[in-house]
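[1] Give me a model of this one.
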Amino acid sequence: MTETPIRVMLVDDQELIRTGFRLVLLGEQGIEVVAEAADGGAALAQLERLEAAGSGCDIVLMDVRMPGMNGIEATAAVVERFPAVRVLVLTTFDLDEYATGAIQAGASGFLLKDARPTELVDAIRRVFSGDAAMAPSVTKRMLEQLRASGGLSAGSDAAGSAPTASGHGLAARGFAAAPTAPAVPAPELGVLTERELDVLRLIAEGKNNGEISAELFLSESTVKTHVGRVLAKLQLRDRVHAVIFAKQHGL
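    I've put the predicted structure just below:
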């Protein structure tokens, strides 16, 4: 039986960029472009159409800077109205000040628009499987902002204006800014077993399931189970938010 392909929507105000991504994905087995949109409002309308048709969408490749509803606002709305859909944010520059705001809004990862085709495909597959997909330079920038500010407060990006989805933003999961990181793991981590805490620490170091498996001498399927339990217990959307949570809670 043929496996259901990963359904992707392209959201960018530049048709040429959407065309480029579509051509890259066209030849990829197991990935299907099901819709396109030029701004956030149109993207939400397309998701509603797909849902009504019973086909749905798995991954949204979301540009940040668009006229009308921008990518941050659209990401927040997608997370709130279509919780099963994952958003992979596309940024033009690795110093894009909106990147942190997009994570606050619920994005599952970042990718630079000049990424190689193989990186785009890999990012889509990783986000679909529940893993993180973040350009290293963007991750570095985001963690620098975390260290400088003591954390990401809900409702503000680097410029202090990024919205978050009600019930899905970082504050809803205990992501309030703290002046300094605690010297020992925070009480919020008490719901985790010792092994789950070990897994969270390694996630925070940016390790994938294979690397965690090797370090803890566990099978990858066991690691995957532990990761799922960590996310469920801490009410985190994905590994990206697990990294932020860990950094803000002393790991």
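[2] make it CA atoms for all contacts and neighbour counts henceforth
    Noted.
[3] quick one: secondary structure of V60?
    Assigned by DSSP: H, G, I helix; E, B strand; the rest coil, the conformation of V60 is strand.
[4] for comparison, sequence B:
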Amino acid sequence: MPTDSQPAHPFRVFLVDDHRVVRSGVSAYLAMVEDIEVVGEASDGQQALDRMAVLEPADALPDVVLMDLVMPGMDGITATRQIKARWPAVEVVAVTSFVEESKVRGALEAGAAGYLLKDADADELAAAIRAAVSGRMHLDPAVARILADSTRASQQTGDSLTRRQHQVLLLIAEGASNRQIAETLVVSERTARTHVSDILARLGLASRTQAALWAVQEGLVPGPRPGR
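    Predicted structure coming up:
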């Protein structure tokens, strides 16, 4: 019987990277982690979508996809967006060599629940997977700094937010989706989506992740874990 610290089944992970040696290395890392199981792999975004479609009828979809961003064919940002649109419950963690702000923003805005560099060790990789499954975000420290600097540079203020928008902002910071926000506040998903867009516009931010970081900096919530 699983304990409070162990899931009922290992967290299922799917690897997407165009380099076989990288997939083999990550798979070897995760083989040493008791509560994580690699259930499939792909060499590009389209292959990942095709193979996950095969897993779906068997109720064997992964809990988390570890996604490279720069690949031939369908890139990782496009694949992340399509995975989140088709299988919202599947979390995606970007694992890449690049920390450019455009790639960070692109991955997170596509729905990634974390962003790690390929030199991350096994413990950090496992921590990012567990965080994604539990609805939290795990960012490499360098990535967290990029987002924090960008957020501070906007010099936004929350004085113009309504009481309802403050409620929505807190839910965003806790990692809630538009559907979860709608259910919590007993409004339509369309209304929740409108509130999120209005908050980003009023604060001068480009993404939900920046909104969450803003809430952390303002001391409204503990916020997502920015790495180890």
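[5] Next, the TM-score between them, please.
    Scored against TM-score structural alignment, normalised by the length of the second structure, the superposed chains reach a TM-score of 0.72; 191 aligned residues with a C-alpha RMSD of 3.2 Å.
[6] Tell me the buried residues in the longest helix seen in the second structure?
    If you go by DSSP state H, the second structure has its longest helix at helix 189-203. Applying a neighbour-count criterion of 16 or more other C-alpha atoms under 10 Å, the buried positions in helix 189-203 of the second structure are 189, 192-193, 195-196, 199-200, 203.
[7] can you put those in TSV and add distance to H166 of the second structure?
    What follows is those, written out as TSV (distance: C-alpha to C-alpha, whole Å):
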residue	distance to H166 of the second structure
E189	17
A192	12
R193	14
H195	10
V196	10
I199	9
L200	12
L203	12
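[8] Of those, which is the nearest to G45 of the second structure?
    Closest approach to G45 of the second structure among those (C-alpha to C-alpha): R193, at 27.1 Å.
[9] so who does the closest one touch?
    N178 (C-alpha atoms under 8 Å, 6 or more residues apart in numbering).
[10] gap between the two ends of stretch 157-165 of the second structure?
    Chord length of stretch 157-165 of the second structure, first to last residue, is 13 Å (C-alpha to C-alpha, to the nearest Å).
[11] which stretches of the stretch 51-200 of the first structure form strands?
    Counting by DSSP state E, counting those that start in this stretch, one finds strands in the stretch 51-200 of the first structure at the ranges 59-63, 86-91, 109-112, 133-134.
[12] For the ones you listed, give me CSV that also has mean neighbour count and distance to P5 of the first structure.
    Shown next, in CSV, are those (neighbours: other C-alpha atoms under 10 Å; distance: least, C-alpha to C-alpha, whole Å):
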stretch, mean neighbour count, distance to P5 of the first structure
strand 59-63, 26, 11
strand 86-91, 26, 15
strand 109-112, 26, 20
strand 133-134, 22, 19
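[13] Save these as CSV, and put in distance to L200 of the first structure too.
    Output for these, formatted as CSV (distance: least, C-alpha to C-alpha, whole Å):
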stretch, distance to L200 of the first structure
strand 59-63, 25
strand 86-91, 21
strand 109-112, 18
strand 133-134, 17
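[14] Can you pull up the most central residue in the first structure?
    Most central in the first structure under C-alpha atoms, centre = their mean is S108, positioned 0.9 Å from the mean C-alpha point.
[15] corresponding residue for that one in the second structure?
    Matched to the second structure by TM-score structural alignment, S108 of the first structure sits across from A113.
[16] re earlier: wait, the residue nearest to the centre of the first structure sits on V87?
    Yes: counting by C-alpha atoms under 8 Å, V87 is a contact partner of S108 of the first structure at 5.6 Å.
[17] Find residues that contact each of the two.
    In contact with both S108 of the first structure and V87: no residue, using C-alpha under 8 Å, 6+ apart.
[18] got the buried residues for stretch 154-163 of the second structure?
    For stretch 154-163 of the second structure, a neighbour-count test (16+ other C-alpha under 10 Å) marks nothing as buried.
[19] From start to finish, how long is it in a straight line?
    One end of stretch 154-163 of the second structure sits 22 Å from the other (C-alpha to C-alpha).
[20] List the residues that contact A135 of the first structure.
    Residues in contact with A135 of the first structure (C-alpha under 8 Å, 6+ apart) are 94, 110-112.
[21] same thing but 7 Å
    For A135 of the first structure, the contacting residues are 110-112, by C-alpha atoms under 7 Å, 6 or more residues apart in numbering.
[22] Quickly name whichever of those residues is closest to L216 of the first structure.
    Distances from L216 of the first structure to the contacts of A135 of the first structure, taken by C-alpha to C-alpha, are shortest for F110, at 27.8 Å.
[23] measure the closest one to Q104 of the first structure for me?
    12 Å.
[24] repeat for G20 of the first structure
    Note on G20 of the first structure: its distance to Q104 of the first structure, by C-alpha to C-alpha, is 28 Å.
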